[in-house]
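S.K.: coordinates only, sequence not included:
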C-alpha cells in the first residue's frame, strides 16, 4: 500500500515519488516519453516534475522540450486532473532569472507548453541574486492569486534565503512556499547539516530531493570504472562513476544485501531510504525507458527497517 503525501499546507496530495521529466526531449524521445508516462501513471505514480529549461543544453533544443512532451501527453490521454504537475522558472534561455515580469511571462509560456490552465506546484528553480527577493516573492504569490499556480516551491536555495523568503511573505501577506527541492541522496548528505532540513521542519515544507540515485550510481549501474560500455551508457555515467571509491563500494555492499533479502532492485532500496528520511515527501527520479520504471515504482511500497536505515546511513557516513 502506498501512503500518500500532502505537500505542505496545500491542497495537493501525491504518491511519494516524483517522476523526473528532465530526460523527455533529451535522452527519451516523444514516443519513449509517452510510454514512460503511461507506465508511471498505470503503476500508481501521479506526480511529474519538470522545468521550463529542460532541455536547453541539448544541441538543437531551445528549452521547454520536456514541458511540450508532457503537454502533448496530457492532451492525448485526457489525464490532467489525475496528475500533479510541478515545473520551475529561471533557466529557460528566453526567461532567465526571477524578475517579476520574467516570472509572469515564463509561467504563461509553461502553461501554453503544458496545455493546461494551472501549474500545480511552481518552483523558483535557482536563486537570482540580481533581483530583490521581495520582487520574486510577490510575483509568485500573484500567480497563485491569479489561479495560474496552485502552490509555491523553492529549489536550490540556501537555508538563509529560504528563511528570508518566509519572512518577506509573512510581512507582505503573500502565499507561503509549501515545498523544497534540494540535492540530496544517500551519498550527498549536505541537506542534513546545511540548515535546509531544519528550515523544512520548522516551516512545514515537504521536501522532494533531486538526483535521488546519485546520477545512477545508487541504482547499482556503475561498478567498474574501467568499463568503456558503462562509461558510455548515459550522459551522466562519467559523473556517477566518480562515486566509485571505498565509501561508494561500502554503500553498494549494504544496498546489495538489503535488495537481495527483500527481492527488489538496488534502486528501490536507495529511493526507499531517501523517502523515509525526516521531512522528505518523496524522491525525484527519472526513467528513459519503461524497463527502468519498475524499480522506481517499487520504492514507494518498500518499507526499510530502522536497522536497515541505520546500516545504510553508517555505510555512507
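M.R.: Yep, that arrived. These figures come from a predicted structure and were not determined experimentally. Numbers count the residues shown, from 1 in each chain.
S.K.: please count neighbours and contacts with C-alpha atoms only from this point.
M.R.: Will do.
S.K.: outside of the one helix or strand residue 171 maps to, which residues touch it?
M.R.: Following DSSP states H and E, one finds residue 171 within helix 159-172. Around helix 159-172, the neighbours that count as contacts under C-alpha atoms under 8 Å, 6 or more residues apart in numbering are 133-134, 137-138, 154, 174-177, 194-196, 199.
S.K.: mark which of those are buried, thanks.
M.R.: Neighbour-count burial (16 or more other C-alpha atoms under 10 Å) applied to those gives 133, 134, 137, 138, 154, 174, 175, 176, 177, 196, 199.
S.K.: want to throw those into a markdown table with distance to residue 223 and secondary structure?
M.R.: Formatted as a markdown table, the buried ones among the contacts of helix 159-172 follow (distance: C-alpha to C-alpha, whole Å; DSSP: H, G, I helix; E, B strand; the rest coil):
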| residue | distance to residue 223 | secondary structure |
| --- | --- | --- |
| 133 | 43 | helix |
| 134 | 47 | helix |
| 137 | 44 | helix |
| 138 | 47 | helix |
| 154 | 34 | strand |
| 174 | 48 | coil |
| 175 | 46 | coil |
| 176 | 43 | coil |
| 177 | 39 | coil |
| 196 | 31 | helix |
| 199 | 36 | helix |
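S.K.: alright, now check it against this:
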C-alpha cells in the first residue's frame, strides 16, 4: 500500500481517509476509540473531521474533535497521524462564515478540542460567497505563519471562487489550496467530473471525495424502501432507489463476485482508480466495516470492471 502525497505539501497519507462524522453521533467515545485504534493498527493515518461535527445532535457540534483530541492525548500518537478539520460550516449559531474573524476564532477552538498545537490540513468547509477571497486567504496566511495550521484545502467552494483563490494566491503570495474534498461517488459523478476535475488537473489538487459510499447506498445494504430503516442514515439514500441506482448496485454485485469482494470495497477501488483521487473519505461503526474499507487499496480493478461500472453509473 503506497502513501499519497497531498498536493505539493510534505504530507503523506495512506489511501483511505477515516471520516469522523460518526464520533459523538452513532458512536460514543469508547466505541470511537476502538475504531480509531483499529484504523491506525491497519496501517492508515489520515483522519477527517470538522468543527461542527456532530451539530445535528446538540445544535453546536464539537463532539468529533473532542473525541479525537482525547484519543490523541490518551494514545500519545499525534506525530503518527494526519489530522484534517474544517471551518465555515453551518450550525444553529451561525450560517456559513469564512471571514477572518471567524477563522481566527474557530482555529483556536478546534486546536483546544483536538488538544494539539497544529492542524495538518484545514479546509474551507463551506463558502459564504460574500467574504472577499483575499480576506479568507490572509486569515489562513496568519494561522499558518503562527504554526497553527500546516496546509489548507477546500470543500464546498464554487469553481469560480476556487479559480479566484488560486489567482490571488499566486499574485499576492498567499497560501494556496493543496486538496479538494468534493461530493463524488458512483451515483454522484456529474458535479465533480464536469466542474471540479479540470481544476484538480490544472492546479495539481489531491482529491478526497466525501460520501464516497453515498451514505451507505453503495454497500448494497439498501435495495428497497423496506431497507431504509436499517440505520439512522437510511433516509438519505431513498433518492438512489431508482433504475439508475439499482443498475449501479447490479454492476457492483457482478464485479464484487468476480473478485470475491464486496460492493463497498469495489466502490472505493473504483474511486481510487480515478485521476487525482488520493483517499476516499469513509466512516465506519464496526471493525467489520473497517476490514471492508481496508481491502479497497489492494483491489485492482481491470479494464473490464471499470468499463462495466462506468457504463452502469452513467446510465
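M.R.: The structure has been received and is ready for your questions. What you see is a predicted model, and the numbers here were worked out from it, not measured in a lab.
S.K.: so which of the contacts of helix 159-172 of structure 1 comes closest to residue 286 of structure 1?
M.R.: Proximity of these to residue 286 of structure 1 (C-alpha to C-alpha) peaks at residue 154, which lies at 19.8 Å.
S.K.: correct me, but that closest one touches residue 180?
M.R.: Yes: contact criterion C-alpha atoms under 8 Å: residue 154 of structure 1 and residue 180 qualify, at 5.0 Å.
S.K.: distance of the closest residue to residue 184 of structure 2 other than its chain neighbours relative to residue 45 of structure 2?
M.R.: Leaving aside its chain neighbours, residue 184 of structure 2 sits nearest to residue 209 (5.3 Å; criterion: C-alpha to C-alpha, 6 or more residues apart in numbering). Distance, residue 209 of structure 2 to residue 45 of structure 2, by C-alpha to C-alpha, to the nearest Å: 17 Å.
S.K.: can you check residue 297 of structure 2 too?
M.R.: Residue 297 of structure 2 is 14 Å from residue 45 of structure 2, by C-alpha to C-alpha.
S.K.: for residue 215 of structure 2, same thing?
M.R.: From residue 215 of structure 2 to residue 45 of structure 2 the distance is 22 Å (C-alpha to C-alpha).
S.K.: which one of these two is surrounded by more residues?
M.R.: Taking other C-alpha atoms under 10 Å, residue 215 of structure 2 and residue 45 do not tie; residue 45 has more neighbours (21 against 16).
S.K.: need the contact list for the more buried one.
M.R.: 13, 14, 17, 39, 80, 81, 82.
S.K.: in strands only, show me those.
M.R.: 13, 17, 82 (DSSP state E).
S.K.: for ChimeraX, what selects the buried ones among these?
M.R.: Buried subset of these, written as a ChimeraX selection, criterion 16+ other C-alpha under 10 Å:
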select :13,17,82
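S.K.: closest to residue 28 of structure 2 among the ones in strands among the contacts of residue 45 of structure 2?
M.R.: residue 17 (19.9 Å).
S.K.: for structure 1, which segments are assigned as helices?
M.R.: Secondary structure of structure 1 (DSSP state H): helices at 30-42, 65-77, 100-114, 133-145, 159-172, 196-203, 228-231, 237-241, 246-262, 266-275, 293-299, 306-315.
S.K.: so for the shortest one, what gets flagged as buried?
M.R.: For helix 228-231 of structure 1, a neighbour-count test (16+ other C-alpha under 10 Å) marks 230, 231 as buried.
S.K.: repeat for the last one
M.R.: The neighbour-count criterion (16+ other C-alpha under 10 Å) identifies 308, 309, 311, 312, 313, 315 as the buried residues of helix 306-315 of structure 1.
S.K.: same thing with the second one?
M.R.: Of the residues in helix 65-77 of structure 1, those scored as buried under the neighbour-count criterion (16+ other C-alpha under 10 Å) are 65, 66, 67, 68, 69, 70, 71, 72, 73, 74.
S.K.: ok, those vs residue 224 of structure 1, which is closest?
M.R.: Looking across these and measuring by C-alpha to C-alpha, the closest to residue 224 of structure 1 is residue 66, at 31.7 Å.
S.K.: want to throw the buried ones among the contacts of helix 159-172 of structure 1 into TSV with distance to residue 189 of structure 1?
M.R.: Formatted as TSV, those follow (distance: C-alpha to C-alpha, whole Å):
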residue	distance to residue 189 of structure 1
133	27
134	30
137	28
138	32
154	19
174	32
175	30
176	26
177	23
196	11
199	16
